[in-house]
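Colleague: Next input, structure requested:
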Amino acid sequence: MVRERKAMLVRVSGRVQGVSFRIWTRREAERLGITGWVRNERDGSVAAMIVGSDAALANMVERLWIGPAAASVVSVDTEPVALHDPVQGFQITG
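Modeller: You can find the predicted model right below:
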């Protein structure tokens, strides 16, 4: 049986740059079997596209609210997106 994978665009705001948030996100995503990418945005937020099962995505969003020890997350906004091509691995893209 093949698990259905869904994609979600996530934007995390607060003190999330300069605190190893992207490295932490990649580690958590890999632990949960999530593929996609994460990057810093010019406005000080961190954006990520996460791809996985419903349960894995829900778990990842919960983890993003916590973040690494030095982070202070104010908001986590999510938006489902269409997944057209398979995504391999989890990359820090910027």
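
Colleague: contacts and neighbour counts: CA atoms only from here.
Modeller: Noted.

Colleague: where do the strands sit along the protein?
Modeller: Taking DSSP state E to define them, one finds strands in the chain at 6-15, 35-40, 46-52, 72-81, 90-92.

Colleague: For those, give me CSV that also has distance to residue 28 and mean neighbour count.
Modeller: Output for the strands of the chain, formatted as CSV (distance: least, CA to CA, whole Å; neighbours: other CA atoms under 10 Å):
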stretch, distance to residue 28, mean neighbour count
strand 6-15, 14, 19
strand 35-40, 11, 22
strand 46-52, 11, 23
strand 72-81, 16, 14
strand 90-92, 10, 18
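
Colleague: here's the other one to compare against:
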Amino acid sequence: MARQRYIVTGKVQKIGFRYWTHHIATSYGLLGWVRNLPDGSVEVVAEGDIATLRQFEEELWRGPVSGEITNVNPCETDLDEPLSEFSIR
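Modeller: I've put the predicted structure just below:
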């Protein structure tokens, strides 16, 4: 299992992006979470196999119909909290 952190920017708040991300992540069987950040971006942490994480990142670039994604930045993560589901924070 691999764990990846993403910072997603663009029109990603107040459009249902977190709920959309939750739906996509759970459909891929990923564990992790999604939350809004004060600067208007969204942070996503996802755990799964590498191939699934790549597909998930492609979905993040597409985003929901109401969104306008300008960047999906995969970041290093040192988060080691145990994950048992994909949640919205």
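
Colleague: Just to confirm, what residue in the second structure is aligned with residue 10 of the first structure?
Modeller: Taking TM-score structural alignment, residue 10 of the first structure has residue 6 as its aligned residue in the second structure.

Colleague: quick one: contacts for the closest residue to its match other than its chain neighbours?
Modeller: Nearest non-adjacent residue to residue 6 of the second structure, counting by CA to CA, 6 or more residues apart in numbering: residue 74, 4.4 Å away. Applying CA atoms under 8 Å, 6 or more residues apart in numbering, we find residue 74 of the second structure in contact with 4-7.

Colleague: Check the spacing between residue 41 of the first structure and residue 11 of the first structure real quick.
Modeller: 9 Å (CA to CA, to the nearest Å).

Colleague: shared neighbours, the two?
Modeller: residue 47.

Colleague: Can you tell me the centre-most residue of the first structure?
Modeller: Nearest to the geometric centre of the first structure sits residue 48, at 4.3 Å (CA atoms, centre = their mean).

Colleague: The aligned residue in the first structure for residue 63 of the second structure - how many residues pack around it?
Modeller: Under the alignment (TM-score structural alignment), residue 63 of the second structure pairs with residue 67 in the first structure. By the measure other CA atoms under 10 Å, the count of residues near residue 67 of the first structure is 22.

Colleague: mind listing what residue 67 of the first structure touches?
Modeller: Contacts of residue 67 of the first structure by CA under 8 Å, 6+ apart are 21, 24-25, 73.

Colleague: Might you report the residue contacts of the match of residue 10 of the first structure?
Modeller: Residue 6 of the second structure neighbours (CA under 8 Å, 6+ apart): 43-45, 72-75.

Colleague: Residue 90 of the first structure too?
Modeller: Residue 90 of the first structure touches 26, 29-30, 34-38, counting by CA under 8 Å, 6+ apart.
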